[in-house]
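In: Next one to model:
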Amino acid sequence: MPIAVYVLGLSIFAQGTSELMLAGLLPELSADLHVSIPAAAGLLISAFAVGMLVGAPVLAVVTLTWSRRTALLLFLGIFALTHVGGALTPNYAVLLVTRVIGAFVYAGFWSVAAVTVVALVPANSRARAMSIVAGGLTIATIVGLPAGTMMGQHLGWRTAFWSVAGLCVLAMAGVLATIPAGRPDPDRRPRLREEVRALANSRLWLAFCTTALVTTAILVVFSYLAPLLIQTTGLTPGAVPGVLALYGLGSFIGITLGGRTADAQPFHTLFTGVAGLSILSAILALTAASTVVAIAVIVLLGGFGFATNPALNARVFSLAGNAPTLATATNFSAFNVGITAGPWLGGLAIDAGAGYPALGWIAVATGLTALGTVLVAALLPVSSPDHSDRCGSGRSRRAG
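Out: So this is what the prediction gives:
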């Protein structure tokens, strides 16, 4: 695996830490900027999600013919500057603007990084390479989130922002040293017309639906793990970070194993991951009051949920053929649709008085719907060799 793939994973760790650490910084941030915690959480997190949702396709088109190294360096540089600005500002509105801009370029970085990985590795290693890049986000859950929280509690929330800026500078040095500088070969340079034409493939949109539904099933529970563990399971607030770290560890193991199977068996990986996610969500809904069972199920939820990530990405690469840039960006937006929809659906249930265990049943319904899209995709006839996935052995080839 080229060292550049690990550098891109480090870059995602740096930016993903910023995405996640806000949850642990809200008390200090709200007190310092004189805003309520609900306002800070709602607006800052929603603004980040919207910035990511819009940024991926827009920046994928804008940078289509750029040097990938130039685009990656620019995005990292802007992301670092938004955190310098956020660390220096005494104004909540300015912080909100920096979060939107940061999320916008973070989404662009994801899109360009994914296409860069595709160009750096053989076709039969794409899912594994993407699992390494996306693994940076799971490590951010294990390391970045608790570290940012500790910094916020002991050194002030601004220290965490300065730390992210510093990590981004280190990532820029790595990109500069490992990513090729030239523009894409003129004969292989992405063309907007071909990229748009690739999106006409209905199988791609089925894959995007799967991505959004699986992500929704994961986030509807994950977004409310802390109050579920405290109010339903009965854990003390001090024990929650440890359970979240275990969830992150499960996610890291899941995405690593999924990356090793998704290239050869994309549908088997999806079937196993989504089915496991649905079953475990039902178990959590039924046993959330049991401490030992709830913690074990939460760790496994991270594993099965994130095991699907490499297969979700690999299917899009396969279906897009020689025009993966805009398709990859759209798939990234589909992830963010799920990131937005999951907490929203969970919030509706909680506001209606359903209770935190009901979140598991929402995840079951969403997961089973996602499983339905996978089954439909697996049963569709092959239209061309370039737009096919393998399910199981080489004897059975079906379109994704």
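In: only C-alpha atoms for contact and neighbour calcs from this point on.
Out: Noted.
In: Now do the SS call for residue 259.
Out: Here residue 259 is recorded as helix under DSSP: H, G, I helix; E, B strand; the rest coil.
In: burial count for the spatially closest residue to it that is not a sequence neighbour?
Out: Distances taken as CA to CA, 6 or more residues apart in numbering put residue 128 closest to residue 259, at 4.0 Å, once the chain neighbours are dropped. The number of residues packed near residue 128 is 24, by other CA atoms under 10 Å.
In: what about residue 128, which helix or strand?
Out: Residue 128 belongs to helix 126-139 when assigned by DSSP states H and E.
In: tell me the contacts of the residue nearest to residue 259?
Out: Counting by CA atoms under 8 Å, 6 or more residues apart in numbering, residue 128 touches 256, 258-263, 310.
In: one more, for comparison:
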Amino acid sequence: MPFFLYVLSLAVLAQGTSEFMLAGLVPDIAADLGVSVPAAGALTSAFAVGMIVGAPLMAVVSMRWPRRRALLAFLVTFLAVHVVGAVTTSYPLLLATRVVAALANAGFLAVALATAAALVAPDAKGRATSVLLGGVTLACVAGVPGGALLGQLWGWRSAFWAVALISVPAVVAIVRSVPGDVPAAAAVGGAGGAGGARGELRALRRPRLLVVLLLGALVNGATFCTFTYLAPLATDVTGLADGWVPALLALFGIGSFLGVTLGGRFADSRPLPLLAGGGVALFAGWVVLGLTAGVPAAVVPLVLVQGTLSFAVGSTLIARALYEAVDAPRLGGGFATAALNVGAALGPWAGGLAIDTGHGYRSAPWVSAALAAVALATAAAAWLSTRAATRPARAAAPAE
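Out: This is a model prediction of the structure:
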């Protein structure tokens, strides 16, 4: 894989750390800024909304920019608002920085996906995607726990400074290693990929692409439903001590890294067996976790297994979206990013709804299983529909 992909992955690591690190910083932020804990928690929601809206919006805004200019604009903006967030004493300003950071993050990831798809071999999109998403998984393994540790040692502002500092070498490396003479959207099929923004939007209407995006949202929703409530599930249902929680989160992160590595190996050559087998195994794993949530010996290995399966299937779906959106390179990456973040918002909301209605933390893996079941049913219906549509064409074909 080209060196510049690893440069982009470093920036994605910083951005993934920023997206998830507030989970361990909310109480300190609330106390420091004199707001309630739910108000501080809204900083996470603001980031999620910014990612959902920002991915396609920023992809359109930057469509005519050279790829290097677009990546630098988004990354420098992301870096700058973290510096502002680290020094501000105003909650409204901090909230605004989270929205802007999410917009910049979404735009960067959309352009990075388009750039990766354009500058690697036509049959290597899955491997390129796995390198980029490796930054997200490393954020889960090291960045988020590291941010929480910095917050405990030197206050929540130190975590914001750390994200800004991690972004600096990525800025320098992008200047040196990423080609910048052609718009990323122009790398496939002319400027804008398919006749500018309108052409790309037309290309995005393809049913197969829409199905892939829906599956990505459902699978990611299942993933983040249980991941969001993993800590209380482990302590209140499984009966593990609080000290186990960081280990379980790290174990899930290790699984996610293994998953994107597995996806990168097979997403280009054997995507359908991976999606079919991995999807069924993922659904079964959520069911088993729901049934055995009170058994530590079952929960600990299942956290690793489900992290691996979730990210293997999820990263493969992103790669398939890039293949299906070949005529919409910039918006394809933008909508893939938006779909994942719709899932990241949908899953915790659905899990929280089940918990609030009295079903307890054990309900989280069952909601994940339900979302995975809907994904399997959707994939099966799409496959059957495709077979039914192609059968008359085969029957009408003249015999050799």
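In: sorry, back to before: the contacts of residue 128 of the first structure: which two are farthest apart?
Out: 256 and 263 (12.3 Å; CA to CA).
In: max-length helix in the first structure?
Out: Criterion DSSP state H: the longest helix present in the first structure is helix 3-33.
In: List the buried residues in the next helix or strand after the helix holding residue 128 of the first structure.
Out: Once the chain leaves helix 126-139 of the first structure, the next helix or strand it forms, by DSSP H and E, is helix 145-154. Going by neighbour count (16 or more other CA atoms under 10 Å), the buried part of helix 145-154 of the first structure is 145-152.
In: Next up, the contacts around residue 166 of the first structure.
Out: Residue 166 of the first structure makes contacts with residue 80, as judged by CA under 8 Å, 6+ apart.
In: Are we agreed that it is in a helix?
Out: Yes: under three-state DSSP, residue 166 of the first structure falls within a helix.
In: in the helix or strand residue 371 of the first structure falls within, what's buried?
Out: Using DSSP H and E, residue 371 of the first structure sits within helix 358-379. The neighbour-count check on helix 358-379 of the first structure (16+ other CA under 10 Å) flags 358-371, 373-374, 377-378 as buried.
In: distance between it and the chain's centre?
Out: Here the centre of helix 358-379 of the first structure is set off from its chain's centre by 19 Å, with CA atoms, centre = their mean, to the nearest Å.
In: Ok, stretch 353-361 of the first structure next?
Out: 24 Å.
In: start and end residues in the second structure for that stretch, please.
Out: On the second structure, the counterpart of stretch 353-361 of the first structure by TM-score structural alignment is residues 358-366.
In: cool, stretch 231-239 of the first structure as well?
Out: Per TM-score structural alignment, the counterpart of stretch 231-239 of the first structure in the second structure is residues 236-244.
In: From start to finish, how long is that stretch in a straight line?
Out: 12 Å (CA to CA, to the nearest Å).
In: Need the contact partners of stretch 172-186 of the second structure.
Out: In contact with stretch 172-186 of the second structure (CA under 8 Å, 6+ apart) are residues 3-4, 7-8, 63-69, 71-72, 111, 114-115, 118, 191-193, 328-330.
In: For PyMOL, write the select line for the buried members of those.
Out: Selection of buried members from these for PyMOL, criterion 16+ other CA under 10 Å:
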select buried, resi 4+7+8+63+64+65+66+67+68+69+71+72+111+114+115+118+191+192+193+328+329+330
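In: So which of the contacts of stretch 172-186 of the second structure are in strands?
Out: Of these, none are assigned to strands by DSSP state E.
In: any idea how far the nearest residue to residue 368 of the first structure once chain neighbours are set aside lies from residue 360 of the first structure?
Out: In space, and not counting its chain neighbours, residue 368 of the first structure is closest to residue 278: 6.6 Å by CA to CA, 6+ apart. In this view, residue 278 of the first structure and residue 360 of the first structure are 8 Å apart by CA to CA.
In: And for residue 139 of the first structure?
Out: In terms of CA to CA, residue 139 of the first structure sits 25 Å off from residue 360 of the first structure.
In: Same question for the helix or strand where residue 40 of the second structure lies: list its buried residues.
Out: Assessed by DSSP H and E, residue 40 of the second structure sits inside helix 37-61. Of all the residues in helix 37-61 of the second structure, those buried under the rule 16+ other CA under 10 Å are 39-41, 43-60.
In: helices or strands up against it?
Out: If you count contacts as 3 or more CA pairs under 8 Å, 6 or more residues apart in numbering; DSSP states H and E, helix 37-61 of the second structure packs onto helix 3-21, helix 26-33, helix 91-119, helix 329-354.
In: Columns distance to residue 83 of the second structure on top of those helices, output as a markdown table?
Out: Shown next, in a markdown table, are these (distance: least, CA to CA, whole Å):
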| stretch | distance to residue 83 of the second structure |
| --- | --- |
| helix 3-21 | 12 |
| helix 26-33 | 15 |
| helix 91-119 | 9 |
| helix 329-354 | 24 |
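In: Select, out of those, the one closest to residue 156 of the second structure.
Out: Short answer: helix 26-33, nearest of those by CA to CA, at 6.5 Å.
In: neighbouring contacts of that closest one?
Out: So helix 26-33 of the second structure is in contact with 36-37, 39-41, 89-91, 155-156, going by CA under 8 Å, 6+ apart.
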